[in-house]
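Enquirer: 3D, please:
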Amino acid sequence: MKLTVTMFVSADGVAQGPGGPEEDRSDGFARGGWVVPLLDEETGRFIDETFSQVDAFLLGRNTYEIFAASWPNSTDPDDPIANALNTLPKHVASTTLTDPKWNNTTVLEGDVPAAVAELKKRPGRELQVHGSIRLVDTLYEHDLVDEYRFMTFPVIVGQGLRLFARGGPDTKLDLVESRITSSGIVITVYRPAGRPDYGVAEVE
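Expert: Below is the predicted model of the structure:
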């Protein structure tokens, strides 16, 4: 399976608590819900397109618990997001989750990068990561991501966990697709393309 990462990101790189004030208050974060006023139909269609390609999910503990608290309550068979999340396999990277209640959930224990590498060998279309900032950092550090899908919102949040904040290998990205929505959300799809080149800017 191809491992893809889909992420809401602010203009200043924040990826924490996009969906609501109570979604993630870790480290004193108090500005959750920053995507909600800007969501539009074009972004919704892109998200639906993304979920139409999934065969399994890979989630961090926090994102898994946020999803598990709400999506099982959505039983509309025509909702592509609810249908995928409620029926497809879900793999959770966690050292503390021991008894998940959401159906089709497996907890990845021990060496997470090695476990994810084995998951990628399984047949199927996409193993999708949504949110899960800390997990994405780990996957990035181990070159396990095949495609990044960023929805960059026109807002500076000013605090919160930022994507790729821990550092890691320098990585060149090839642009696969880009679009701008009516709300000013910039949707970009990238694929890692090895190490970047460096040069010197000169004035002629």
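Enquirer: CA atoms for contacts and neighbours, from now on please.
Expert: Will do.
Enquirer: tell me the strands in the chain, going along the chain?
Expert: Along the chain, counting by DSSP state E, strands occupy 2-10, 54-60, 90-93, 105-108, 126-130, 147-153, 173-180, 186-192.
Enquirer: could you dump those to a markdown table with distance to residue 71 and mean neighbour count?
Expert: Formatted as a markdown table, the strands of the chain follow (distance: least, Cα to Cα, whole Å; neighbours: other Cα atoms under 10 Å):
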| stretch | distance to residue 71 | mean neighbour count |
| --- | --- | --- |
| strand 2-10 | 18 | 23 |
| strand 54-60 | 14 | 23 |
| strand 90-93 | 13 | 24 |
| strand 105-108 | 14 | 19 |
| strand 126-130 | 14 | 23 |
| strand 147-153 | 21 | 22 |
| strand 173-180 | 28 | 13 |
| strand 186-192 | 24 | 18 |
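Enquirer: Please generate a structure for the following sequence too, so the two can be compared:
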Amino acid sequence: MSTLIVTAFVTLDGVMQAPGGPNEDVDKGFAHGGWQVPYVDEDFMGLMTGIFEQTADHLLLGRKTYDIFATYWPRVTDENNPIAVKLNTMPKYVASRTRNSLEWNNSHLLTGDAAQAIARLKEQLDGVLMTQGSSDLIRTLQQHDLVDEYRLLINPVILGTGKRLFAEGAAPTAWRLRESRTTKAGVQYCAYERAGKPEYGTFELDEEG
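Expert: Okay, here's the model as predicted:
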């Protein structure tokens, strides 16, 4: 059975829409595309290289993110670019209701109900199944309690609008901080692993008799 890890670039207010460019995702008139680019430095790239090289065995994508990646990464053919080499060769699984075929090397289409298909995929695969981008797909994973770990790269910027990592309907879950570090540009990397269900308490004072 595989471990499903959500890797996401987010702002301080949880926005994950269009980090890489102004035309990446303009849904609902989003005008802040490319907000992450100023924070991508050597530390950041080292983190991402380590994530892909050392832990990611399979990539899980929604259709929109797949389309973005499939038009970009096959054109990056530098054998000294470890992220490009990994992405272009690793198995990629794509949840889509509109695509009938996939052109990017080693890509596999998941059809039917996405949550059921991914639950089966987790059972069938070994190693780490990792998402990148794919905010709509992540919401489905959260609602069906399929996420085993989060790897968040939190950028020091607030946008006030855009698609967020967490929304109403996510399954209540407790998480344990397993690893954290900060890049020179101020991006906070946090890795959280599941820690069961939330526990509750109270600060209310006992009523005096």
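Enquirer: and the strands of structure 1 as CSV, adding distance to residue 42 of structure 1?
Expert: Formatted as CSV, the strands of structure 1 follow (distance: least, Cα to Cα, whole Å):
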stretch, distance to residue 42 of structure 1
strand 2-10, 14
strand 54-60, 19
strand 90-93, 27
strand 105-108, 31
strand 126-130, 18
strand 147-153, 11
strand 173-180, 9
strand 186-192, 10
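Enquirer: Please identify which of those is closest to residue 203 of structure 1.
Expert: Nearest to residue 203 of structure 1 among those is strand 173-180 (26.6 Å), distances taken as Cα to Cα.
Enquirer: Identify the residue range in structure 2 corresponding to that closest one.
Expert: Residues 175-182 of structure 2 are where strand 173-180 of structure 1 lands when matched by TM-score structural alignment.
Enquirer: how big's the offset between that stretch and structure 1?
Expert: For stretch 175-182 of structure 2, the mean deviation from structure 1 after alignment is 0.7 Å (mean Cα distance after the TM-score superposition for structure 1).
Enquirer: hmm, who's touching that stretch?
Expert: Surrounding stretch 175-182 of structure 2, the residues in contact under the criterion Cα atoms under 8 Å, 6 or more residues apart in numbering are 188-196.
Enquirer: and what of stretch 73-82 of structure 1?
Expert: Residues outside stretch 73-82 of structure 1 that contact it (Cα under 8 Å, 6+ apart): 48, 51-52, 71-72, 83.
Enquirer: If we use 10 Å, what do you get?
Expert: The contact list for stretch 73-82 of structure 1 (Cα atoms under 10 Å, 6 or more residues apart in numbering) reads 47-52, 54, 67, 70-72, 83-86.
Enquirer: and what of stretch 27-34 of structure 1?
Expert: 8-10, 14-25, 153-161.
Enquirer: Could you give me the buried positions within that stretch?
Expert: 29-34 (16 or more other Cα atoms under 10 Å).
Enquirer: can you list these in JSON lines and add distance to residue 121 of structure 1?
Expert: JSON lines is the format used below for these (distance: Cα to Cα, whole Å):
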{"residue": "29", "distance to residue 121 of structure 1": "37"}
{"residue": "30", "distance to residue 121 of structure 1": "40"}
{"residue": "31", "distance to residue 121 of structure 1": "39"}
{"residue": "32", "distance to residue 121 of structure 1": "36"}
{"residue": "33", "distance to residue 121 of structure 1": "36"}
{"residue": "34", "distance to residue 121 of structure 1": "36"}
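Enquirer: Can you tell me which of those is nearest residue 97 of structure 1?
Expert: Using Cα to Cα, residue 29 is the member of those that sits closest to residue 97 of structure 1, with 23.1 Å.
Enquirer: What separation do you get for the aligned residue in structure 2 for the closest one and residue 186 of structure 2?
Expert: With TM-score structural alignment as the criterion, residue 29 of structure 1 lines up with residue 30 in structure 2. Relative to residue 186 of structure 2, residue 30 of structure 2 is positioned 24 Å away (Cα to Cα, to the nearest Å).
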